[in-house]
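> could you work out the structure for the sequence below:
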Amino acid sequence: MSRSIFRSISRRGLVSAALAAAALASPMLAGAQAFPSKPITLIVPWPAGGSTDRHLRGLAEIASRHLGQPVIVNNQPGAGGTLGPGSMALNAKPDGYTIAQFPMGMLRIPHMQKQQWHPLNDFSFILGVSGYTFGFVVKGDAPFKSFSDYVEAARKSPGAVNYGSTGNGTSPHLLMEEVAAAAKVQLTHVPYKGNADLMQSLIGGHVMAASDATGWDKFVDGGQMRLLVTFGESRTKRWPNVPTAKELGYGVVSSSPYGLVGPKGMDPAVMKTLHDAFKKAMDDPKHLELLEQLNQDLWYRSGEDYAKWAAETFARDKALIERLGPAAK
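Presented below is the predicted three-dimensional model:
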C-alpha cells in the first residue's frame, strides 16, 4: 500500500472517529444545554404562610422568569425544618429538578439524633440566600410589658412559664435556651411545625409566648402581639424601639442564614444554571423589597463558599448542642 493511500485512509479514519465522538457527545451537550426543560420543585420545609414560605415563594417566582420554567414551591414541614431536605437527599434524583431550602437545623439535628442523611456529604450546595430577624412575642394583652417581665415571671415560677418555637433544634428554640441559661431561669419549650400554627396557638392563648422569625410582623404591627426583644446584632429598622438580647446583657445574637441545596452528585453545569438564575432573582428590586418587608438581609454565598460555611457551622454547633445539653433536645 502506498504512503499516499495510507495517509488518505488514516485521514478518513480520524474524521470518522471525530464524527462518531461528536455524535456521542451531542446528546449529552444538548441535555446539559436544555436544562431546565420542565418545572423545578423547591421544597420549603415549613408550613405555608410563614416568613420562609413568603420569602421563597417570592424568590421562586422571580427565578422562574430567568429559568424559563416554573419553580413550584412544595411545603414539607416537620422535624424542625429537616424533614423536607432530608427526604430529598434520600429520594430525589440529582438532576436539578428538585431543590430545597437548607435551614440551620440541618447542621444541628444530626448532633442530637442519628439521621439517615449527612448534612455535608449528601447535599450539593447551590448558593446562600438570606438570614432571619428573630424576635420574641407575646399577645398584645399579655401581662409582660418587657422581656425582663417575662424573665422575672420565669424566675418566680420555674417551669411554669412557657414559649413556643418552630421546632426542636431550630434557631428560635436554641437561642431562647441560651438566654434561659444566661438568665439562670427554667423555661418550658413547646415545639410547633412552623410559624403559621405557632402564631395561631399564641393568638388562641394556648402558649404564653413565641420565639420565631418575622412571621409575627403583621400581628405586631396590628397590635395583636407585642414584640419584646429581637436577636440581631443591632436594633431593626422596622421596630427601632425594641431592644436586642445583646443590649439586655444576654450575649445572644442569631440570624440563622439559609440557602438552596440539591441532592449530592449534581452536574456542575446544572448547578451553575440554578445559581445564576437565583442570584439574578436575589438582586431583583422586587426581591429586595420583599426582604425589607420581612426585615431580612441578603446573605449571598457562592456554592463553594456556602459549602465551606456549612462545614464550619456544623463543627461549631456541635459545641453549642453539647453546652446546652438536655435543653437543646
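> going by C-alpha atoms from here, please, whenever you check contacts or count neighbours.
Fine.
> for the top strand by length along the chain, packing partners?
For the chain, the strand with the greatest residue count under DSSP state E is strand 123-130. Packing partners of strand 123-130 (3 or more Cα pairs under 8 Å, 6 or more residues apart in numbering; DSSP states H and E): strand 258-263, helix 268-283, strand 298-301, helix 303-324.
> list the buried residues in that strand.
For strand 123-130, the buried set under the neighbour-count rule, 16 or more other Cα atoms under 10 Å, comprises 123-130.
> second input sequence below; structure requested for side-by-side comparison:
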Amino acid sequence: MNREKLRGRFVVGMSIFFLSALLVLPHAAWCEYPERQIRLIVGMDPGGPADLLARAAAIGVQKYLGKQLILENRGGGGGALAHAQVAIAKPDGYTLCTTNNTALIDMALMQKVPYKPLKSFTSVAAYCIGENTALVVKPDSPLKNFNDFKDYAKKNPGKFKYSTPGVGSGLHVAMEVVGHKDGLQLVHVPHKGSAPAMTALLGGHVDAASAGSQWVNYAKGGQVRPLVSYARQRVPDYPDLPTLKELGYDFVHDLLAIVIGPAGLPADVVKKMETAFKMATETAEFKTVLANVGRDPFYCTGAELDRHLKERWVKTEKQFKDAGIIKEAATEPY
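The predicted structure is shown next:
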C-alpha cells in the first residue's frame, strides 16, 4: 500500500514538473532581449557631433532591435556625469551610454571621478572615429597661424582663453600638451559639449576653440580659421595646415565614439548590441551625419574596445606624466 502511494506521488510530482516546464520554456522564449525601450545616455549636450552621431546611430539600432531608444543628454564634467549614471545602473541592458574613449580614460587620469574607468563598465562597441580636430579662431583674429598664437600666449601669460567640450576631453588634453611643452599660461574655459564650446568662440567670449571635427564646416562657411590640426596626417581640404605631431608635439587626437554599459552586462546583451550598432553604421542616415560632422567610418566589438581602453590607459598615463600634465593618476583604473 505504501509502495502504491509513493508511486502515485511520484507520478503526480513528475506531471507537475513537466507541466511547469511547458509553461516556463515558452515564456523564456518570449523574454528575449530587449523586451522594452532602452535608455541611451549621451555624454554631451545636444547639438554637437557626439549628440548628432548618437541620434543617427539610434535610428539604425531601433530598426534592428524593433524597440525604441530613449536618448537622454547628460553633458557636464567632460562626460563624467553620464559615466557615473551608467556605472550604478542595473546591468540588464536597458541603460547604456554613448561617450568617447578620451572622455572615459583621459579625464579620469586628470581629475577624480566616482567610478573606475576599467572596472565599472562593460565595453559594447565603437562605431566611428574622428581625428580632424583643431585649434581655431575667428576670421578677424590677429592670430594668423600657430606661431602667432604661441607668441601672443608667451607675451600675455594668463590672458589667452580657449573653449573645449569639457575638462579632460581630448581637446583639452591637446592644449595641455602644448602649454606644458612651451611653458604657456593658458586659460581653459570648459563647456558641456562641442556645440556650446564653438558658440563661445563665435560669440567672442574666448580667443579660440579647441574644436571637434565640426570645425571644418564652420571654416568652409567662413566662420572660423584653423591654426593647427590634432590629426595624424594633414586634413585633405587644408593641405597647408600643420599638425601638432609634425611640429614636434607627442599628441594625436584619435577620438572613438563608443558604447558602454554597467559592469556585468550579460554576454548575449553585448552581442545583440554589438550587432545593432554594426548595422546602424551601415545605414544611409548614419553615413550622411558621419560625413557632415567630419568623422570617419570605424567599428569594433566590445572585446576589441575593452583592449583598446586598457592599452590607452597605460599609454596615456605615461604620456601625461612625461609631459608634466600629472604626477599620478587622479583615479584608480580598477
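> circling back to that earlier point, show me the one of the helices and strands packed on strand 123-130 of structure 1 that comes nearest R12 of structure 1.
Shortest distance between R12 of structure 1 and those, using Cα to Cα, is found for helix 268-283: 33.6 Å.
> equivalent range in structure 2 for that closest one?
Alignment note (TM-score structural alignment): helix 268-283 of structure 1 is matched to residues 267-282 of structure 2.
> just to revisit the earlier point, closest to S87 of structure 1 out of the helices and strands packed on strand 123-130 of structure 1?
Among these, strand 258-263 comes nearest to S87 of structure 1, with 9.8 Å by Cα to Cα.
> that closest one vs structure 2 - mean distance after superposition?
Here the mean offset of strand 258-263 of structure 1 against structure 2 after fitting is 1.2 Å, by mean Cα distance after the TM-score superposition for structure 1.
> where do the strands sit along structure 1?
Under the criterion DSSP E, strands of structure 1 are mapped to 40-44, 71-75, 98-102, 123-130, 135-139, 162-165, 188-191, 210-212, 225-230, 258-263, 298-301.
> make a markdown table out of these and add distance to K218 of structure 1.
Output for the strands of structure 1, formatted as a markdown table (distance: least, Cα to Cα, whole Å):
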| stretch | distance to K218 of structure 1 |
| --- | --- |
| strand 40-44 | 21 |
| strand 71-75 | 22 |
| strand 98-102 | 24 |
| strand 123-130 | 20 |
| strand 135-139 | 12 |
| strand 162-165 | 18 |
| strand 188-191 | 22 |
| strand 210-212 | 13 |
| strand 225-230 | 9 |
| strand 258-263 | 23 |
| strand 298-301 | 21 |
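> winner for burial among those strands?
Mean neighbours per residue, mean count of other Cα atoms under 10 Å, is largest over those for strand 210-212, with a mean of 28.
> by contact count, what packs against it?
By 3+ Cα pairs under 8 Å, 6+ apart, strand 210-212 of structure 1 packs against strand 135-139, strand 162-165, helix 171-183, helix 195-203.
> hmm, back to that, just give me the mean distance for the longest strand of structure 1 relative to structure 2.
Aligned to structure 2 and superposed, strand 123-130 of structure 1 gives a mean residue distance of 1.2 Å (mean Cα distance after the TM-score superposition for structure 1).
> find me the equivalent region of that strand in structure 2.
Taking TM-score structural alignment as the measure, structure 2 aligns residues 121-128 with strand 123-130 of structure 1.
> what residues does the matching stretch touch?
86-87, 256-265, 270, 273-274, 277-278, 281, 295-303, 305-306 (Cα atoms under 8 Å, 6 or more residues apart in numbering).
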